[in-house]
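Engineer: Build me a structure from this.
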Amino acid sequence: AAMITLLWLLLLQVICSAAAAAADDPRLLQVQIIIRHADRAPMYEFTSLESAALFPRGLGELTNDGIRRATQQGSAFRQHYNELGLLSGKTTEAEIFIRSSPIKRVLMSATAFATSFIGKGIGRVHVPPIHTTESEDDERVLIVHDSVDHRCKVLARHNISDQPLCRAALLRTAIIKEYPDCASFNYTQIEASVAQAENPNVTLDAALEKCARGDARKIQFRSLSIRPGVAREFDASRAGDVIGPLMSIVSRNVDDAVKGDTIEGMRTGAPIRVYYTHDHNILAVAQALGIISEFGERNPEFSSAIAVETWSSSEGFDIKIVMKDGLKNPFKPVAKFRFLDFKNRISSYTDLDPTKIQWDDQAKNVYTFQQFGKNTGKPSTTVGPVIPRIRPATETELLEPRKSHTYEILLVASMLFVVVGVLLKRRNTYTRMY
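Structural biologist: Below you'll find the predicted structure:
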């Protein structure tokens, strides 16, 4: 009897606490993670034959360190959003949607990230589907395609004439000359030095290493800004064309989260949505959100991520922007908008014909864990459902007689969950959007 009385008192205390929490505590409804692929080999050339031997998959391909770091980044994000209450004890496929550029290094990064983000079963790796498109040419959201017309406009602004090719390399050469420590190298050497510097076994020429550790990433930032039309090369029309489709998807997902929290019975998509992409796209997203200065005019790190969080409270809806520039850097809140302010902020990028946007449901191809195994050169691991570990009863527990008020405890516990659920349920209050 004393136990039942104690449980009833506990129930009353929890009800009071839950009522206060329901009124004041903000809740994270959704996060959208836009993330660059992990460490790769140089894109154009190696600085030496010895360096080339350290990257057996070849130019532009994901490295073993990249796979490891993408996995570590997945663990970091899982821990972060578990602490914020967005994840359940065991993340299911219904809770996470992952879309990737169809380039192999990006697909592999997404898979490595997902294996640790969603968790592992006993003897198996459980990976949610990695949604993608047929080919690089088919992808219209997560790749920034080159444009000769845009390059010509950029070169014209810099008084460089190169019709009809309008080669961006001419502008890159001019940019490099502004940085004395790198001025004796061409862009492909500089790009290679940055990629190779991530490998501790690589030995670079002393002058090239000084460039790589110094101004190389500033040169990369300015070079990468050309194609999407951002930062110093900002072109509103080009930036809108480049990042408009992804920002439209992000905007729709935010709308779904808000509707799901205000309309009884409204079905919403996965609360965790991951978009694996490239450095051009990361810079373009940062431009659209007004946070590009956070990169300090340096190229985004491998696995650099921007998270768009949708929060709900009694005061309304907030959109928070969080950066994590690579594995080594911490989560950093960089911006916060009210719901309508966020919509206004990105409106110039989302004013597109919706019929011309490649929405998530049009990414119909799926990259599997078996394909990942082939791409890494290792046997694939069986993919199956997560198997929970069941603790066997001890001998003492098996022999000890049952002395519990099972029915009463279950009744009180059921009532507790029902009451707390009702208190925490938000009502249809559209004024909270403002």
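
Engineer: from here on, contacts and neighbour counts on C-alpha atoms
Structural biologist: Will do.

Engineer: Buried ones in stretch 268-275, by neighbour count?
Structural biologist: Neighbour-count burial for stretch 268-275 flags Ala270, Pro271, Ile272, Arg273, Val274, Tyr275 (criterion: 16 or more other C-alpha atoms under 10 Å).

Engineer: which of those lies closest to Leu170?
Structural biologist: Tyr275 (32.2 Å; C-alpha to C-alpha).

Engineer: so that closest one sits in a helix?
Structural biologist: No. Per DSSP: H, G, I helix; E, B strand; the rest coil, Tyr275 lies outside any helix segment and is strand.

Engineer: coming back round to it: let me know the closest of the buried residues of stretch 268-275 to Arg151.
Structural biologist: Closest to Arg151, out of all of those and judged by C-alpha to C-alpha, is Tyr275, at 26.8 Å.

Engineer: For that closest one, give its distance to Ala305.
Structural biologist: In this view, Tyr275 and Ala305 are 10 Å apart by C-alpha to C-alpha, to the nearest Å.

Engineer: can you list residues touching both of these two?
Structural biologist: Common contacts of Tyr275 and Ala305 (C-alpha atoms under 8 Å, 6 or more residues apart in numbering): Ile33, Ile34, Ile35.

Engineer: which one of these is nearest Val258?
Structural biologist: Using C-alpha to C-alpha, those come closest to Val258 at Ile33, 17.5 Å.

Engineer: To which secondary structure element is that closest one assigned?
Structural biologist: strand 27-36 (DSSP states H and E).

Engineer: Show the subsequent helix or strand relative to that strand.
Structural biologist: helix 49-52.

Engineer: Return the list of helices and strands in contact with that next one.
Structural biologist: Applying 3 or more C-alpha pairs under 8 Å, 6 or more residues apart in numbering; DSSP states H and E, one finds that helix 49-52 makes contact with no other helix or strand.

Engineer: Show me what the helix or strand hosting Ala156 is packed against.
Structural biologist: Per DSSP H and E, Ala156 falls inside helix 148-157. In terms of contacts (3+ C-alpha pairs under 8 Å, 6+ apart), helix 148-157 is packed against helix 168-176.

Engineer: Let's compare: structure for the following, please.
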Amino acid sequence: MKIFIIFILQINAILSKELLLAQTLFRHGSRAPNKVYPNDIYNLTIWPVPLGQLLPLGMEQSFRQGVKLNERYIHQYKLINSTYNVNEITVRSTDMDRTLTSAYYNLIGFYINHTNENLFLKSLGLQNFNPIPVHTVPFNEDYLLNVYASCYRKEHEFKKQLERKEFKQYLSSKEHIIKKIEKFSGLQIKNDKDIRDFFDILFVQNYNNYSLPSWITKGLYDDIRNMSQTIWDYTSGDALLGVEENVELIKYSAGYLLNHIIKNMVRSINEYDNNISDRKKYYVFSAHDSTLSAFLRTLGVKQKLLGTRQPEYSAVLSIELWKDDKDYFIKLFYSDNVEKPFRDITNFISDCSEVDDICKLNKFIRRSEKYMINVNEKNGENLVNNFKKICQL
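Structural biologist: Predicted structure coming up:
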């Protein structure tokens, strides 16, 4: 009898919870490298698309992640209608071909009929598919999703990171690797970005099963990867190399996105409380590994989830707003790639631990305040101008 009562209580607890809103932020699918280097053993003809463009594999990855989101939000939780409703969903992408195309394929997977055996190939006919609008702004004015958009405060903090003795000591300890790269690649390594760009070329070639040059041994590849990833995370504000977290650098990289996502939650609650039938239920953000990493840092999640690794192609982060009979709370889910299911990472959020792996919304907002940037259109000025003012020292 006691077991039966506990079972009934668990059922009631589940039924009393309601999913109000989902916001997904994902990386684009697999792409061609952004650059080549002088002594590269491969020329541009090995790639079926121009540099930096989405590969056919990346299209399929984006589609399959869309199918996964369909299963969660259309079938499992019935948050979204199976047919497109303009009032339910808003899609935003950076103004890059690979992120825009990834958004389109993700949406095809999200809305298309999934009864066929070969979902991807049969879906290319786009039968009965209603195109979904994807919104964007010029890349250099995209303060929401482009972490490299010009911001004086961020650039000031970035330079401070580069000047710290701990970072200079780290680079000095890796000088033998840098010299070897320069000797064999024909590159001149002038800054941290040159190191990251070179590793990106190697990574993309290796990911697509192209043999690396003979001088790139497995040990050297691992050394370059570790150096590149450590430098990227350190210069993005993570607590590394004996230096504490740079809150300002993290804030001016993804604090506006954090604020935007929280505002969407507050708006959703207001619409729900006012019984607005056609309320927004799903926001989609198609962006980059840099965007996803930067946002994870504002949650205190990046190092716990990935260490110094970067998000994989088509990785998806979902921020869910839930309601029970007492309160509003959020849940955080992550899918590393097309092969990995969503996993609950809510307990990774810093300063927001609760029982049952939830994070109460009010508590989440309080812990997020130090990372948030609040930008509004006011006095007739647009968001870009107001953000630029905030970015001034």
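
Engineer: Save the buried residues of stretch 268-275 of the first structure as TSV, and put in distance to Thr310 of the first structure too.
Structural biologist: Converted to TSV, those look like this (distance: C-alpha to C-alpha, whole Å):
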residue	distance to Thr310 of the first structure
Ala270	13
Pro271	10
Ile272	11
Arg273	12
Val274	14
Tyr275	16
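
Engineer: Among those residues, which one lies nearest to Cys182 of the first structure?
Structural biologist: Tyr275 (33.5 Å).

Engineer: That closest one contacts Arg99, correct?
Structural biologist: Yes. With contact defined as C-alpha atoms under 8 Å, Tyr275 of the first structure counts as touching Arg99 (5.0 Å).

Engineer: returning to what we had before: what's the mean deviation for the helix holding Ala156 of the first structure versus the second structure?
Structural biologist: Between helix 148-157 of the first structure and the corresponding residues of the second structure, superposition yields a mean separation of 2.1 Å, by mean C-alpha distance after the TM-score superposition for the first structure.

Engineer: Just give the closest residue to Trp8 of the first structure, not the sequence neighbours.
Structural biologist: Distances taken as C-alpha to C-alpha, 6 or more residues apart in numbering place Val412 nearest to Trp8 of the first structure, at 7.1 Å, with adjacent residues excluded.

Engineer: how many other residues sit next to the one you found?
Structural biologist: Val412 of the first structure has 16 neighbours, counted by other C-alpha atoms under 10 Å.

Engineer: Quick one: classify it as helix, strand or coil.
Structural biologist: Val412 of the first structure ends up helix, using three-state DSSP.

Engineer: same question, Lys331 of the second structure
Structural biologist: strand.

Engineer: Who are the contact partners of it?
Structural biologist: Counting by C-alpha under 8 Å, 6+ apart, Lys331 of the second structure has contacts Ile319, Glu320, Leu321, Trp322, Asp344, Ile345, Thr346, Asp357, Ile358, Cys359.

Engineer: What's the match for it in the first structure?
Structural biologist: When the first structure is aligned by TM-score structural alignment, Lys331 of the second structure is paired with Lys320.

Engineer: Look up how far Leu28 of the first structure lies from its match.
Structural biologist: Taken as C-alpha to C-alpha, the span from Lys320 of the first structure to Leu28 of the first structure is 10 Å.

Engineer: now Ala112 of the first structure
Structural biologist: For Ala112 of the first structure, the distance to Leu28 of the first structure - C-alpha to C-alpha - is 25 Å.

Engineer: mind listing the strands in the stretch 51-200 of the first structure by residue range?
Structural biologist: Ranges of strands within the stretch 51-200 of the first structure are 96-100, 120-121, 124-125, 130-132, based on DSSP state E, counting those that start in this stretch.

Engineer: Minimum distance to Ala18 of the first structure: which of those strands has it?
Structural biologist: Among the strands of the stretch 51-200 of the first structure, strand 96-100 sits nearest to Ala18 of the first structure (C-alpha to C-alpha), with 27.6 Å.

Engineer: ok, back up a step: neighbour-wise, which one of the shared contacts of Tyr275 and Ala305 of the first structure leads?
Structural biologist: Going by other C-alpha under 10 Å, Ile35 tops those with 28 neighbours.

Engineer: Skip the chain neighbours and tell me the closest residue to it.
Structural biologist: Ala305 (4.1 Å).

Engineer: Tell me the residue in the second structure aligned with the one you found.
Structural biologist: Using TM-score structural alignment, Ala305 of the first structure pairs with Val316 in the second structure.

Engineer: so how many other residues sit close to that match?
Structural biologist: For Val316 of the second structure, the neighbour count with other C-alpha under 10 Å is 27.

Engineer: So it is in contact with Lys340, correct?
Structural biologist: No. In this structure Val316 of the second structure lies outside contact range of Lys340 using C-alpha under 8 Å: 10.3 Å.

Engineer: Distance-wise, check the match of Ala305 of the first structure relative to Lys326 of the second structure.
Structural biologist: With distances taken as C-alpha to C-alpha, Val316 of the second structure is found 29 Å from Lys326 of the second structure.

Engineer: do the same with Ser123 of the second structure
Structural biologist: In terms of C-alpha to C-alpha, Ser123 of the second structure sits 43 Å off from Lys326 of the second structure.

Engineer: Between these two, tell me which one has more neighbours.
Structural biologist: When neighbours are counted by other C-alpha under 10 Å, Ser123 of the second structure and Lys326 differ, and Ser123 comes out ahead with 18 against 8.

Engineer: could you list every residue that touches that one?
Structural biologist: Ile108, Ile112.

Engineer: do that again at 6 Å, thanks
Structural biologist: By C-alpha atoms under 6 Å, 6 or more residues apart in numbering, Ser123 of the second structure lies in contact with nothing.

Engineer: What separation is there between it and Tyr104 of the second structure?
Structural biologist: Distance from Ser123 of the second structure to Tyr104 of the second structure, by C-alpha to C-alpha: 13 Å.
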